[in-house]
Every structure is written in C-alpha cells, then in structure tokens.
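Peer 1: predicted model follows, preceded by the sequence.
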Amino acid sequence: MKVTVWNEFRHEKEDAAVAAVYPNGIHETIAAFLKEAGHETKTAVLDEPEHGLTEEVLAETDVLVWWGHKVHEEVSEEVAERVKQRVLDGMGLVVLHSAHFSKVFKKLMGTGCDLKWREADEKERLWVVDPTHPITEGLGEYIELEKEEMYGEHFDIPTPDELIFISWFEGGEVFRSGATFKRGRGKIFYFRPGHETYPTYHNEEIQKVIQNGVKWAANTNTPKHVYGNRQPLEKLSK
C-alpha cells in the first residue's frame, strides 16, 4: 500500500520542546512505523511546492495521513479541494488530532468541527467501544495515555458512520476520539490523540491504531458509479 504522511512541520522547527520529542518531525515518526508495518511510505510538508501534494503524488497515494495544527489557513484552497476530490474518488484519509480543523476535514464534514480543549498534562483513557472493528484489532479494552491535551464535547461533526473510541479525561470531559466516515468512494478515519508536545506517536498502541486505520481506509476496488443520462438495460415497451 502506498501511504503519504502530511504534516505542517512548523512546531518542530520553532519549538524546542516539540523538536525534543519529534526531532525529525511528526511526519517522519509516523512514516517510520507505517514503513515497519510493510507500507510504501513518503512524506509531504506544508512548505514544499503545492504543499507536497501535487496531482501526481495524490494519484499514487492509496491513503493520506494528515496532521495539522498551527497554520491551517496557509493550506491553499486549490490543494485542499484537490485532496477532497481524491477522497471522493477513493483515496483513504486518516485525520489526526488537531487536523479536525484542517480545511480538508471541514470540507468533507460540511460542519465547523469545533470542540472544547485544554492543555493541563491530563491522563487520557481511550475506551474501545467497538471491539469488533478492524481498527481496534490487537487492542485491549482501552488505551491509557499518561499526559495528553484534552478535547471535550460537543464535537461539531456529523454523526459518524461508526464510533470506535470514546476518551475520558482526568478533568472529567469525554470525547468521541475515534470515528469513521464515508464520502464518495473514500473512507475517512478521525483519531484524536497526538498533541505535539507529548510522545503519543511513540506509543505502540497508538501506532497500532494508526496502522489499522490506514489498512481500513484503503480502497478495496469499489466500483466507480456512473451518473447522468443512461440508455435502458431492457427493451422499453414504448
């Protein structure tokens, strides 16, 4: 499977605390464990021409993994629309953490995608609410993270096709932390954990979820629908 991991790659360059956790960038950390899982991986970042997401790159991408936070507005409308169309055409999309506010995710959801948040080094417990789903394969009843950023309801998204994880935070909030959607021929998995100052993407259980999510989101050669005026299949009586 061909996977492209996209990241703004700004925090790591401008914040020493983030660079200490992800010295080569969040994208390289994610790409490394996806490569270990057997996928052909490449990376793309915001400051590359066309944000690294040219027509050619997207055409060769089975699943796109997206991490963004600091400068959503710097993603061009042209590229965001390009990615959206590729999802509608069948490319899988895994949306991580604060990419809930990315142009691509908001375009595909059709809602504001807002939420509550707090940075207070809180414990997060991600409960598996669909243990039969392929994305939860190999996991126990929950994943516990010692420190994470809190996201709280209400999360302004459409009702998910499937709810996979619900998070509880030490401060009392809960959040729909793992959800799937289908748009056109494409499948989307939103997965909440991954604040840049915490080593979340070094956690093997989190890595397992993303690996499973990438595998799930890949298109299984679903037929391309035909629209518009059509000739009848059977002979008409008139």
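Peer 2: Cool, the structure landed. Numbering: from 1, shown residues only.
Peer 1: going by C-alpha atoms from here, please, whenever you check contacts or count neighbours.
Peer 2: Will do.
Peer 1: same for the longest helix along the chain, what does it pack against?
Peer 2: As assigned by DSSP state H, the longest helix anywhere in the chain is helix 204-217. Packed against helix 204-217 by the contact rule (3 or more CA pairs under 8 Å, 6 or more residues apart in numbering; DSSP states H and E) you find helix 26-36, strand 63-67, strand 92-96, strand 186-191.
Peer 1: those into JSON lines, with extra columns for mean neighbour count?
Peer 2: Below are these laid out as JSON lines (neighbours: other CA atoms under 10 Å):
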{"stretch": "helix 26-36", "mean neighbour count": "19"}
{"stretch": "strand 63-67", "mean neighbour count": "26"}
{"stretch": "strand 92-96", "mean neighbour count": "27"}
{"stretch": "strand 186-191", "mean neighbour count": "25"}
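Peer 1: want to compare, so here's the second one:
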Amino acid sequence: MNVVVWNEYRHEKENPAVKEVYPEGIHETLATFLREDGMNVKTVTLDEPEHGLTDELLQETDVLVWWGHKAHEEVKDDIAEKVKQRVLDGMGLVVLHSGHFSKVFKKLMGTGCDLKWREADERERLWVVDPTHPITEGIGEYIELEKEEMYGEHFDIPTPDELIFISWFEGGEVFRSGATFKRGRGKIFYFRPGHETYPTYHNEDIKQVIKNGVRWAKNKNTPTHVYGNHKPIENLDK
C-alpha cells in the first residue's frame, strides 16, 4: 500500500512552539505511525518542485494524506486539478484539519468549505456516531482531547455520504469532525483534529483513526467504467 503524506511544512520552520511539538514536521509524525502500521509511506512538501506531487508519484499513490493551513493559495491550480483528477480516477484522499480550505478539497466538494473557528485551548470531545464503520475500529464511544482549536458549524460542505464523528467543544459549539465522500472512483475522508500547536497527532486514538481512514480510502480494485458512445453488448440486428 503506497501512501503519500503532503504537508506545507511552514509552521514548523517559522514557529518554535510548533517545531517543539513536531520537530521533524507534521508530515514525518504522520508518516512514522503509518509506517509502523506496515504502509509504504513517502512525504512531500509545498516548497518542492511541483509541490512534490509529480505525475509519476501520483500514479503510484494509493492514498494521499493532506495537511495545509497558511499557504493554500500557494498551491498551483494545475497541481490541485491534477490531484483532483487522480481522486476521480481512484486515488484515496485523507484531508486533515485545516486542509478543509485547500484547493484540492474545495474543488472536490464544490462548495466554500468555510466554518467558525477559535483558538482558546478548549477541550474537544469527538463522539463516534457510526460505531459500525471501519474508520472507528478500535475506538471507544468518544475521543477526548484536552486542548484543541475549535471548529464550529455551519461547515459549508455537501451532505456527507457518511458521518463518522461529531465534536463538542468546551465553548459550546459542535462540528461534523469526521465525514466521508465518494467522488468518481475515489474515496475521501475528512478528519478535523490537528491544530499545529497541539500534540494531537501523538494521541493514540487519533493515530488509530487516521490509520483506519487511510486503509478505508484505498481503492479495492473496483471496476473502471467506460463512458461515451458505446457499441451494444447484445446483437441488435433484427
């Protein structure tokens, strides 16, 4: 299973508080626990040529994990369009935290993907609302995070195909924090937690959800359909 973790890798270079939490970058933290789960993982970042997302790399990628925040507009439109097309062709996509505002996610959703937010060191409780889903395997009724950034409704996304988690925050807001979508032959999982100044990606339950989400998003060799004008299967001669 070939996984690529994409990260802006800006906060870790510019903010000592973030570097302390993720000294090798958020991408390497994510890659480490995915590798421990037996996945073949590569990491690429925004400032590499083509943002690291070459045609060759994307063609061999089963699932792309995306973390972005402060530099969404620096992602070139043609690269975002190329990633979108790979999802339509069957590549899985796991979008984390502020990746909701990435060009790739917005293109695939077709909406503004906006929301309310607040940084106030609030407790977050992520309730499992679909306990039968493979993404929740190994998780209890809820995940509790001592401190996280608040995201609040309304979340401007299409109605999810499946709603997996709903968050409650100490300040009173709720949020659809885990949702899946199908686009073309590709599967998408959006998972909310992961503000850069908090050690969220060191939490064992959060790691488990992301590992489950990556495995769920991998295409299981489903049929490829042919479109356009088509010759009949049966003999139409009368």
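Peer 2: Great, that's in hand. Note that the coordinates shown come from a computational prediction; the quantities given were computed from them, not determined experimentally.
Peer 1: any idea how far the stretch of helix or strand V18 of the second structure belongs to is from the chain center?
Peer 2: Assigned by DSSP states H and E, V18 of the second structure belongs to helix 16-21. The chain centre lies 22 Å from the centre of helix 16-21 of the second structure; the measure is CA atoms, centre = their mean, to the nearest Å.
Peer 1: post-alignment, it versus the first structure, mean distance?
Peer 2: Compared with the first structure after the fit, helix 16-21 of the second structure shows a mean deviation of 0.3 Å (mean CA distance after the TM-score superposition for the first structure).
Peer 1: contacts for that helix next, please.
Peer 2: With CA atoms under 8 Å, 6 or more residues apart in numbering as the test, helix 16-21 of the second structure has contacts from H11, E12, K13, G25, E196, T197, Y198, P199.
Peer 1: can you tell me what the third one aligns to in the first structure?
Peer 2: Right, K13 of the second structure. Aligned by TM-score structural alignment, K13 of the second structure pairs with K13 of the first structure.
Peer 1: quick one: the nearest residue to that match once chain neighbours are set aside and I26 of the first structure, what's the gap?
Peer 2: Distances taken as CA to CA, 6 or more residues apart in numbering put A19 closest to K13 of the first structure, at 6.8 Å, once the chain neighbours are dropped. Distance from A19 of the first structure to I26 of the first structure, counting by CA to CA, to the nearest Å: 9 Å.
Peer 1: ok, which stretches of the second structure are helices?
Peer 2: Under DSSP H, the second structure gives helices at 11-14, 16-21, 26-36, 55-59, 77-89, 103-109, 204-217.
Peer 1: got those helices as TSV, with distance to E173 of the second structure columns?
Peer 2: Shown next, in TSV, are these (distance: least, CA to CA, whole Å):
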stretch	distance to E173 of the second structure
helix 11-14	26
helix 16-21	25
helix 26-36	26
helix 55-59	37
helix 77-89	31
helix 103-109	23
helix 204-217	20
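Peer 1: among the ones you listed, which is nearest L145 of the second structure?
Peer 2: helix 204-217 (9.4 Å; CA to CA).
Peer 1: okay, the angle between that closest one and helix 26-36?
Peer 2: Angle, helix 204-217 of the second structure to helix 26-36, by axes from the mean of the first three to the mean of the last three CA atoms, to 10 degrees: 70 degrees.
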